[in-house]
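1. I'll drop the sequence and a predicted model, then ask my questions.
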Amino acid sequence: MPHSTEHNAAPRIGLLNLMPNKEETEQQWFELIAPGALQVNLQLLKLTSYTPKNTPTDYLERYYFPATFSTLESLDGLIITGAPLGQKNLADIHYLAELKSVIELLAQRNTPVFYSCWAANVALHLQYGIEITRMPRKLSGVFEHHSAAGNLMLPHSRYGQLNLLALRSHIELKIELDSAQAGPTLITQRNGTYYLLGHPEYSADTLWKEYLRDQNNGLNPVLPVNVEADFSNAAQLTEFTREWRQFGIQIMNNWLSGISS
């Protein structure tokens, strides 16, 4: 069941959930939002042109609101999750037009957005024309990252890779977190919008679950980096998870603080 926190002065934050497993994704994001210093009024949103196959209709009708113009106008900020669409051409995604309308409306209103993974790639492409290259193999695993605040391990799970030269050519975009293996991972914009290509919301076993899902779908996936098939490195992975979860809580709190200031 979805969770939310209420407060008279709490910012109204939307979660536009594009992932197939709605409840699991909701819980992962709530675990990044809830421990922060700020309370929020969290509203679950869905696209009207997309009907998920893995979530019961009555659940969606009970907990989700359509991402209409009036709903989006009422928000102080919006989180848009990733989606397992990295192998598809953008032209083949039937809800892309609606998603583009959402992105354009929020940009016009200067509403801060927290884009995750696939949504971050798409938003940077639509807003800045930055080319997305589809890698032949999925980037999956836990990789070392570098920032001004120090190093950390963070999971990735995607096919898309942004053109680095094009990304660096836009002075209004700042690369806050980078990785030699995974590339630019956290990009921020002056209006408070974040583009995060890693997954601090993931649980310790999420990459493995995705590997099994891809295997069942006949995609011949490679094993995630730094995630042993037999979980023989469970202790190390637990430590990594604690690290990336704390990073996720901090980065989410930073984003929300910018909205509330």
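-> Sure thing, it's come through.

2. all contacts plus neighbour counts: C-alpha atoms, from now on.
-> OK.

3. ok, now which ones touch the residue lying closest to L237 once chain neighbours are set aside?
-> Of all residues beyond its chain neighbours, the one nearest L237 is A204 (6.5 Å), with distances taken as CA to CA, 6 or more residues apart in numbering. The neighbourhood of A204, defined by CA atoms under 8 Å, 6 or more residues apart in numbering, consists of L237, T238, T241.

4. most neighbours, which of those?
-> Each of the contacts of A204 was scored by neighbours using other CA atoms under 10 Å; the highest score is T241's, at 22 neighbours.

5. let's bring in a second model and compare:
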Amino acid sequence: MPIKLPSDLPAYDVLTHEGVMVMAEEQAARQDIRPLRIGLLNLMPKKIDTETQFARLIGATPLQIELTLIRMTEHETRNTAPAHMEAFYRPFQDVKNEFFDGLIITGAPIEHLPFQEVTYWDELVEIMDWTQTHVHSTFGVCWGGMAMIHHFHGVQKHMLEAKAFGCFRHQNLTPASPYLRGFSDEFVIPVSRWTEIRQDEVDAAGLTTLLGSEDVGPCLIEDAAHKALYIFNHFEYDSDTLKGEYDRDVAAGTQINVPMNYYPGDDPARPPQNRWRSHAHLLYGNWVNQMYQTTPFDITQIAHGTSR
């Protein structure tokens, strides 16, 4: 089954060209089935790139997905055309009375700021609390995951001396987890951040670490009590996303290392290789499947904590 997207959303044409099954809203309306409702709270500046990356992953399962693009209510983006935001995004205050099977909260390039100094922090706190009564499963990604683990457990983010930048080897720490079905024992994941979450603080919070790295620390955390997963690295990245970040910093004269273990021979003149795509599809496919197996058919029952 395909992912349901507006036919004029840029991701529709991109994913159709890639062979991902997509369905226009008018087609989906003719199917007698309840799709999984997944919201994407997109905090990234390049919103079109980000929405395409996540739509690609959650649209690769056999289930019909209805993707709702959500933005912060008052925050104005400076990197995406207002017409695009007006056409495809709904402010949180307009969806807060609705229910979702899943919600993805993306990262944001504001790692250097204390959480309470982020201009939309108060509304984000409202959203995180809202997930406990209106969302069956929430996936916090990079800064979004750090914000959630801080809000619910007081776990701090810590500044790194140098940016963790490149493709780092990770270990499968909990092979029996339903979110890790099909995972290898070791694999690489793109990393791009100036902050870290520390394993001892995760352990002290009583949370389960599913994926981790000896080089860049915990990666994927399960928070069963809050119906959430937190991932601090970027399975969703395209093959050339790290290259785009590196080229941008080089052009701006910013001090930046060549992303580790990314270019063949660590040579930026050579095309980067994608060695994480299959595990990206496994993780998000497992998340969607687990959601489908446990979410109530009557979506309003999420408010009562009901599962199948």
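-> Sure, I can see it. Note that the structure is a prediction, hence the values are computed from the model and not measured.

6. TM-score for the pair, please.
-> Comparison of the two superposed chains (TM-score structural alignment, normalised by the length of structure 1) gives a TM-score of 0.90, and 255 aligned residues with a CA RMSD of 2.0 Å.

7. I'd guess the residue nearest to L237 of structure 1 is in a strand, am I close?
-> No. Counting by DSSP: H, G, I helix; E, B strand; the rest coil, one finds A204 of structure 1 to be coil, located in no strand.

8. what does it align to in structure 2?
-> Across the two structures, A204 of structure 1 finds its equivalent in S239 of structure 2, going by TM-score structural alignment.

9. G86 of structure 1 now?
-> Using TM-score structural alignment as the criterion, the counterpart of G86 of structure 1 in structure 2 is E111.

10. So which residues of the stretch 201-308 of structure 2 form strands?
-> 208-213, 217-223, 228-231 (DSSP state E, counting those that start in this stretch).

11. And the match of A204 of structure 1, how far from E161 of structure 2?
-> Here S239 of structure 2 is placed at a distance of 26 Å from E161 of structure 2 (CA to CA, to the nearest Å).

12. Can I get the contacts of A204 of structure 1 in a markdown table including distance to Y63 of structure 1?
-> Written out in a markdown table, the entries for the contacts of A204 of structure 1 read as follows (distance: CA to CA, whole Å):
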| residue | distance to Y63 of structure 1 |
| --- | --- |
| L237 | 33 |
| T238 | 32 |
| T241 | 29 |
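
13. I figured P155 of structure 1 was touching H199, is that so?
-> Yes. Under the criterion of CA atoms under 8 Å, P155 of structure 1 makes contact with H199 at 5.4 Å.

14. for stretch 103-118 of structure 1, how far is the first residue from the last?
-> Stretch 103-118 of structure 1 has an end-to-end distance of 14 Å (CA to CA).

15. One more: stretch 109-129 of structure 1?
-> End to end - CA to CA - stretch 109-129 of structure 1 spans 20 Å.

16. Name the surrounding residues that touch that stretch.
-> Surrounding stretch 109-129 of structure 1, the residues in contact under the criterion CA under 8 Å, 6+ apart are 75-86, 100, 103, 106, 130-132, 158, 160-162, 191-199, 255, 259.

17. cool, and stretch 90-102 of structure 1?
-> L47, S49, Y50, A67, L72, A123, L126.

18. Check stretch 105-114 of structure 2 too.
-> 40-45, 118, 138-145, 159, 193-195.

19. Show me what L40 of structure 2 lines up with in structure 1.
-> With TM-score structural alignment as the criterion, L40 of structure 2 lines up with L15 in structure 1.

20. I'd guessed its match sits against L42; true?
-> Yes. Between L15 of structure 1 and L42 a contact is recorded at 7.1 Å, counting by CA under 8 Å.
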